[in-house]
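**Student:** the following comprises the amino acid sequence and a computationally predicted model.
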Amino acid sequence: MVAPKAKKARLKQLWLLFAQAVTVGCAAALVWKTFFPAPEPSPAPNPPKAEDPLEKDLALLAMSGDYSNAVSIAAPSVVNIFTRKTVRMSRADELGVDWNQDPELHLKALGSGVIVSSSGDILTNYHVVDGIRSIFVALSDGRTYEATLRGNDVETDLALLQVKAKDLPAIRIGDSSELRVGQTVLAIGNPFDVGQTVTSGIISALGRHGFGLNNYEDFIQTDAAINQGNSGGALVNLRGELIGINSAIFSPDHVEGFVGIGFAIPSSIVSTVLPAMMAGQTVERGYIGLVPRQLSQELAQDLSLRVRSGVMVKQVIPNSPAAKADIRSFDVILEVNGQPIARANRLLQIIARLKPGTDVEVKILRGNRTLSKHVVASQRPHGSLEKEAIIPSPAEEEGDFEERSR
């Protein structure tokens, strides 16, 4: 039997041992947590986005070659543009009929157009309606309206017509900046006045320029068949959205038909021009006063430049902001406000977006020296010469040419 004092001492000793063990355990746990922290729990995965049934259906239809959904969405928004006049019959007496009392109505197809607002605004190419006094529009459902020219922008070859109608099927405008070469597209218009026609193809190239068809070229190239009468019509994606206005074709000399190279003005340009035209305003653009030329590798070698591509100044317009900033012919433009410049058409678009009075830093290569020039942009004057210099291609020298598809 253990004595009470001995028992009490034994219990005290066990308590001390327990307390020390707990203390050592806590310390060890603290050290372990400090030097070997537990991994952060991985975040719960984001729930998968609900798939849009329309997108799924369109993708399946595209794989099967069925584009009817896209056509049913876009086709009602594409119109035929024509003119008409009365013709007096000169042989009325010989025929024994007074044709002058009932003159013949002569119709002439001009091109195509796209409804962009339900209240009657119709977008087309400027070259389709240029110089035409009596303009009429035929909708896909057969209704016809007389149209007035509401606005135009010659620099981009776009024009806006208006008809007195309501609740028209306006097209959805897509984002051409998202396009990729190889995507399927559809061209809708009225070629050769045979009636509304749909053709399919792919995007063959993006950013085509240097043809001299307008001053702000950034064409979508497609092999969807585009012929005379398609000008002003719609180039659409498989969601039925407008991604371009069909405008021109490339044909070998003496060949009038389509050979697989068509051009459309992208919706990115349409979106910058359309609001001003719909508001009845003139499209305002920035201006610095130079004529850019796309720099080829051969020209760069001939000039002993250390760059092999880019944009060279072919001409500086006298008394322009560029002239006042001491920018010279043969300077190579490297950057504008820190943005690298590789293509002449992109340079012109950047300049066009400048507000008059904006101070612009232009980095140039002059000989072997890199210089920075500060240019104060002004408003682009009417009929400005600030546009890309046209360099004939070997194909053009052999007789090939670009023609508009009106």
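**Tutor:** Alright, I've got the coordinates. Residues are numbered from 1 along each chain as shown.

**Student:** use CA for all of it now, contacts and neighbours both
**Tutor:** OK.

**Student:** in the protein, which spans are helices?
**Tutor:** 4-35, 53-64, 68-74, 92-95, 126-129, 267-278, 297-302, 321-324, 344-352, 394-397 (DSSP state H).

**Student:** with mean neighbour count and distance to S204 added, can I get these in CSV?
**Tutor:** Below are the helices of the chain laid out as CSV (neighbours: other CA atoms under 10 Å; distance: least, CA to CA, whole Å):
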stretch, mean neighbour count, distance to S204
helix 4-35, 11, 59
helix 53-64, 13, 18
helix 68-74, 18, 20
helix 92-95, 10, 54
helix 126-129, 23, 24
helix 267-278, 18, 17
helix 297-302, 13, 24
helix 321-324, 19, 36
helix 344-352, 20, 19
helix 394-397, 10, 18
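
**Student:** dump those into TSV; add distance to V313 as well.
**Tutor:** What follows is the helices of the chain, written out as TSV (distance: least, CA to CA, whole Å):
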stretch	distance to V313
helix 4-35	63
helix 53-64	45
helix 68-74	42
helix 92-95	64
helix 126-129	29
helix 267-278	24
helix 297-302	13
helix 321-324	10
helix 344-352	10
helix 394-397	22
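
**Student:** here comes the other one, which I'd like you to weigh against the first:
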Amino acid sequence: MFSRIAPFFVLLTALFAPLALRAEVPQSMQQMQLSFAPLVKKTSPAVVNIYAQRKVQAQMTPFMADPFFAQFFAMRGMGGLLQERIEKSLGSGVIVDPDGQIATNTHVIRGATEITVVTSDGREFAAEKVLDDPKSDLAILRIKPKGAKLHYLELADSDQAEVGDLVLAIGNPFGVGQTVTSGIISGLSRSNVQGAGEYSFFIQTDAAINPGNSGGALIDMRGRLLGINSMIYSKDGGSLGIGFAIPSSMLRTVIDASRHGGKVVRAWTGLSGQAVTPDMVESLGLERATGALINRVNPKSPAYKAGIRSGDVILSVNDHDVADPDALKFRIATVPIGTPVKVTLFRGGKTGSATLVAEAPPEDPPRDETTLKGRHPLSGAVVVNISPAVAEELGGVAQESGVVVVKANDGYAARFGLQEGDIILAVNGDKIGSVSDLRDVLDEDARRWALQIMRGSRVMNLILTL
């Protein structure tokens, strides 16, 4: 056994000797096969550890989880007693500019009351949250380097990445310390990833990603930031070679927003649609099942003004293929407000194009935010008129008009289980088109209330008695 391995080590020594004498970024595939060390030395100082501390409420005794013991604590009046404790979590982040901006995942710092950043050379900095965008699971932090030099990574163009490209993942898995793993891009434009945010459109890699890697860097062979490591597919919490990173094209929009007001405002087209299924291909006249079939166009939208109509199939946006509605949503979300958007579409057996201008979603009608009061089942709820702006804020709102609940933490509304995002369709048989309509209906003096509410795609008819 040892005799067979010895020649291999001699060969390795001969191969790596040139790199030991002169450390530089690999310039060819032959050099890349020798070592990633120069690339790691160039990029790893920009990847940091993030320690988040949050306050949580917990039951004073673990016995409260047991139904048998819980009844005795309840009898003594201790059933509702909670104890505040400090919970700590660990993740990674990437410095994206020399002034101390750091990109990470929203889930790494969610609910944090104190955030500490530790660089690869051991320096510690208190960090403040600049922007938090749960829809993309991206957050931007800022540290004050106080004159200290910070290494940072430039962003790659993730739209130029290809399946098979070599990549490195850098982070702090399981808190063992900064770790580098290598792999390739296994897939692009991965959507429908369970547990992902609203914008599910990932780079898939087989580079090992484990808990603690979240928020770390996925870099290309030029040392640029290709994506932010975010999720893994796993049965036991460990790496199975299926990891997902948020593309730099999405990260770029969040970084830009953090520098201009600290709020992400994404482009609005007024389009909604569905995936093209195999059984639709022949009737639509397509060659294969791809694209987003448009089933609704807001008549006041940029898309309508550009001539896009219900029944059109969107095939690409700015020359990037659109395989399904998720891809369409992602492509539009990464377009800066005010810029032209070229759309390739299929209509009536022919391929054509349209150009629209990306607009911010309008708040039309005005939201008319109202906290409902009185003796009725919606008392305590905060409601607003639905507009494109409100629909974008809440995400997943099924209607373009009507009244939606934005908060339901108090009163009868909380007691009856009303939730944020519920759309109030009718009360006591009267259709609700605006907050004003709802206020008028709730002024009635009644003990029995019939509510029609849409939650997601499900319509619920409730009969409630006060």
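**Tutor:** Yes, it's here. Please read all numbers here as calculations on a predicted model, not as lab measurements.

**Student:** TM between them?
**Tutor:** With the length set by TM-score structural alignment, normalised by the length of the first structure, the two chains reach a TM-score of 0.65; 315 aligned residues with a CA RMSD of 3.8 Å.

**Student:** show me the one of the helices of the first structure that comes nearest E335 of the first structure.
**Tutor:** Nearest to E335 of the first structure among the helices of the first structure is helix 344-352; the distance by CA to CA comes to 9.1 Å.

**Student:** which secondary structure elements does the closest one sit against?
**Tutor:** Applying 3 or more CA pairs under 8 Å, 6 or more residues apart in numbering; DSSP states H and E, one finds that helix 344-352 of the first structure contacts strand 286-287, strand 290-295.

**Student:** buried ones in stretch 107-122 of the second structure, by neighbour count?
**Tutor:** For stretch 107-122 of the second structure, a neighbour-count test (16 or more other CA atoms under 10 Å) marks 107-110, 112, 114-119 as buried.

**Student:** cross the residues you listed against strands and list the overlap.
**Tutor:** Judged by DSSP state E, the subset of those located in strands is 114-118.

**Student:** turn the residues you listed into CSV, columns for distance to K88 of the second structure.
**Tutor:** Shown next, in CSV, are these (distance: CA to CA, whole Å):
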residue, distance to K88 of the second structure
E114, 10
I115, 10
T116, 11
V117, 13
V118, 15
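
**Student:** tell me the two of the residues you listed that are most distant?
**Tutor:** So, those by CA to CA: farthest apart are E114 and V118, at 13.4 Å.

**Student:** against I188 of the first structure, how distant is G244 of the first structure?
**Tutor:** Per CA to CA, to the nearest Å, G244 of the first structure is found 11 Å from I188 of the first structure.

**Student:** what do those two both touch?
**Tutor:** Common neighbours of G244 of the first structure and I188 are listed as 234-236 (criterion: CA atoms under 8 Å, 6 or more residues apart in numbering).

**Student:** buried among those residues? Need that as a selection in ChimeraX.
**Tutor:** Per 16+ other CA under 10 Å, the buried members of the shared contacts of G244 and I188 of the first structure correspond to this ChimeraX selection:
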select :234,235,236
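
**Student:** which of the helices and strands packed on helix 344-352 of the first structure sits closest to N214 of the first structure?
**Tutor:** Closest to N214 of the first structure of these, according to CA to CA: strand 290-295, at 14.1 Å.

**Student:** show me what the closest one is in contact with.
**Tutor:** 308-317, 320, 322, 343-344, 385-391.

**Student:** go again using 10 Å as the cut-off
**Tutor:** 209-210, 307-318, 320-323, 327-333, 342-345, 347-348, 384-391 (CA atoms under 10 Å, 6 or more residues apart in numbering).

**Student:** related to what we said a few turns ago, which residues do E114 and V118 of the second structure both contact?
**Tutor:** Joint contacts of E114 of the second structure and V118 (CA under 10 Å, 6+ apart) are 51, 126-127.

**Student:** just the buried residues from the residues you listed, in PyMOL please.
**Tutor:** Of the shared contacts of E114 and V118 of the second structure, the buried ones go into a single PyMOL selection, burial set by 16+ other CA under 10 Å:
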select buried, resi 51+126+127
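
**Student:** how much space separates the residue sitting nearest the centre point of the second structure from A127 of the second structure?
**Tutor:** Taking CA atoms, centre = their mean, the centroid of the second structure lies closest to S136, which sits 2.0 Å from it. Going from S136 of the second structure to A127 of the second structure by CA to CA gives 21 Å.

**Student:** G207 of the first structure against D218, yeah?
**Tutor:** Yes. With contacts counted by CA atoms under 10 Å, G207 of the first structure reaches D218, the gap being 4.5 Å.

**Student:** what do these two both touch?
**Tutor:** Listed as contacting both G207 of the first structure and D218 by CA under 10 Å, 6+ apart are 265-266, 345-346.
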